[in-house]
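K.L.:
got a predicted model here, sequence first, then my questions.
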Amino acid sequence: MNLTMFFGKIKTIGGIMMNNTHFIIERIEDKNAFIKLCYLEKSFYLEKQEEEWIPMSRLLVDSDEKQLIYIVEVGQEWKYIRFPLSVWKSLDEVIAKEQDLFLVLSLTEEGEVHKSIPLKDFSQEGRELIRNMLNNMNYGEGMSSIIEEEFSETIK
């Protein structure tokens, strides 16, 4: 799925009903040796984000879609930040090096970061989730081997 957000898809992941707004991470870039920034699709930044985004320190996996999901609270609802397989190698570095990961919420007219929030406990939650998924067939056929390949630095 190549959309920033989608509505109406209801499924259960990790015991949580997933019927709120979802956002897909497009890319992850280094800010410095200790921080990485994750960006949503450009269309997200066309709308001003007025409400406060609160990181929930919760990381889940959608093994059907091969995506990790970080939960943030915005107003009275949860928003799901989805990390597709295409950015997992960058997440491997974040987790293995215990770097901070920030979600970019707004950009200046020049395209520079204006506002971002830390995705609290991402490295710790990611490490625990990856360890749980290794050699665990409950996440679906082949998922363990994908985890071994994509998160090789974290597993060392």
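P.N.:
Cool, the structure landed.

K.L.:
CA atoms for contacts and neighbours, from now on please.
P.N.:
Will do.

K.L.:
after the longest helix along the chain, which helix or strand is next?
P.N.:
Ranked by residue count, the top helix of the chain under DSSP state H comes out as helix 122-133. Next helix or strand after helix 122-133 toward the C-terminus (DSSP states H and E): helix 143-150.

K.L.:
how near is residue 52 to residue 72?
P.N.:
Look at residue 52 and residue 72: by Cα to Cα, to the nearest Å, they are 10 Å apart.

K.L.:
give me the more crowded residue out of these two.
P.N.:
residue 72 (20 against 11; other Cα atoms under 10 Å).

K.L.:
next one for the comparison:
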Amino acid sequence: MREKMNVVSATITKEKELHLIVEKEIKIADFKPLGQMLVDSDDVSFIYLLEKNEQYTYLVMKEELWNLLKDSLAEGLPVFLKNDAGQCELPSFVDELEYLIENIKGNGNYGETMVTKVEALF
């Protein structure tokens, strides 16, 4: 089974960056961002792929974070994974998320709930 890492909060900084905050116990330096995103329709979440020890880890962004994701897309902000122990930039985040959003709209393959929520916000 793939490991999941939940984003516990997010913030747009005065430097115009989106910071996705994870638990402080996580050593961010152990993870390699892969520049790809997926959707978890059952959990109504966007997922960014990370790699650790040649295994995938899902960085999960649940619906309560979507307003900040929308704001960061509108401004084209760089996105960082962050906690007290460190940070790393998540390449291709904006492009991947924009692609997923456009693909989800009107596409029943993602499930009615996911489509409805994405269409309502984005």
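P.N.:
Perfect, I can see it now. Every value quoted in this text rests on a predicted model; they were computed, and no experiment measured them.

K.L.:
could I get the TM-score for this pair?
P.N.:
Between these two chains, after superposing, the TM-score reads 0.90 (TM-score structural alignment, normalised by the length of the second structure); 122 aligned residues with a Cα RMSD of 1.7 Å.

K.L.:
ok, the counterpart of residue 129 of the first structure in the second structure - contacts?
P.N.:
In the second structure, the residue matched to residue 129 of the first structure (TM-score structural alignment) is residue 100. Residues near residue 100 of the second structure by Cα atoms under 8 Å, 6 or more residues apart in numbering: 37, 38, 39.

K.L.:
quick one on the thing from earlier: what residues of the longest helix of the first structure count as buried?
P.N.:
122, 123, 125, 126, 127, 130, 133 (16 or more other Cα atoms under 10 Å).

K.L.:
same check on stretch 77-95 of the second structure?
P.N.:
77-83, 87-90, 92-94.

K.L.:
show me these that map onto helices.
P.N.:
Using DSSP H, the buried residues of stretch 77-95 of the second structure in helices are 93, 94.

K.L.:
got JSON lines for the buried residues of stretch 77-95 of the second structure, with distance to residue 21 of the second structure too?
P.N.:
Listed next are the buried residues of stretch 77-95 of the second structure as JSON lines, based on distance: Cα to Cα, whole Å:
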{"residue": "77", "distance to residue 21 of the second structure": "16"}
{"residue": "78", "distance to residue 21 of the second structure": "14"}
{"residue": "79", "distance to residue 21 of the second structure": "11"}
{"residue": "80", "distance to residue 21 of the second structure": "9"}
{"residue": "81", "distance to residue 21 of the second structure": "6"}
{"residue": "82", "distance to residue 21 of the second structure": "5"}
{"residue": "83", "distance to residue 21 of the second structure": "5"}
{"residue": "87", "distance to residue 21 of the second structure": "9"}
{"residue": "88", "distance to residue 21 of the second structure": "11"}
{"residue": "89", "distance to residue 21 of the second structure": "12"}
{"residue": "90", "distance to residue 21 of the second structure": "12"}
{"residue": "92", "distance to residue 21 of the second structure": "18"}
{"residue": "93", "distance to residue 21 of the second structure": "15"}
{"residue": "94", "distance to residue 21 of the second structure": "17"}
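
K.L.:
nothing else from me, thank you.
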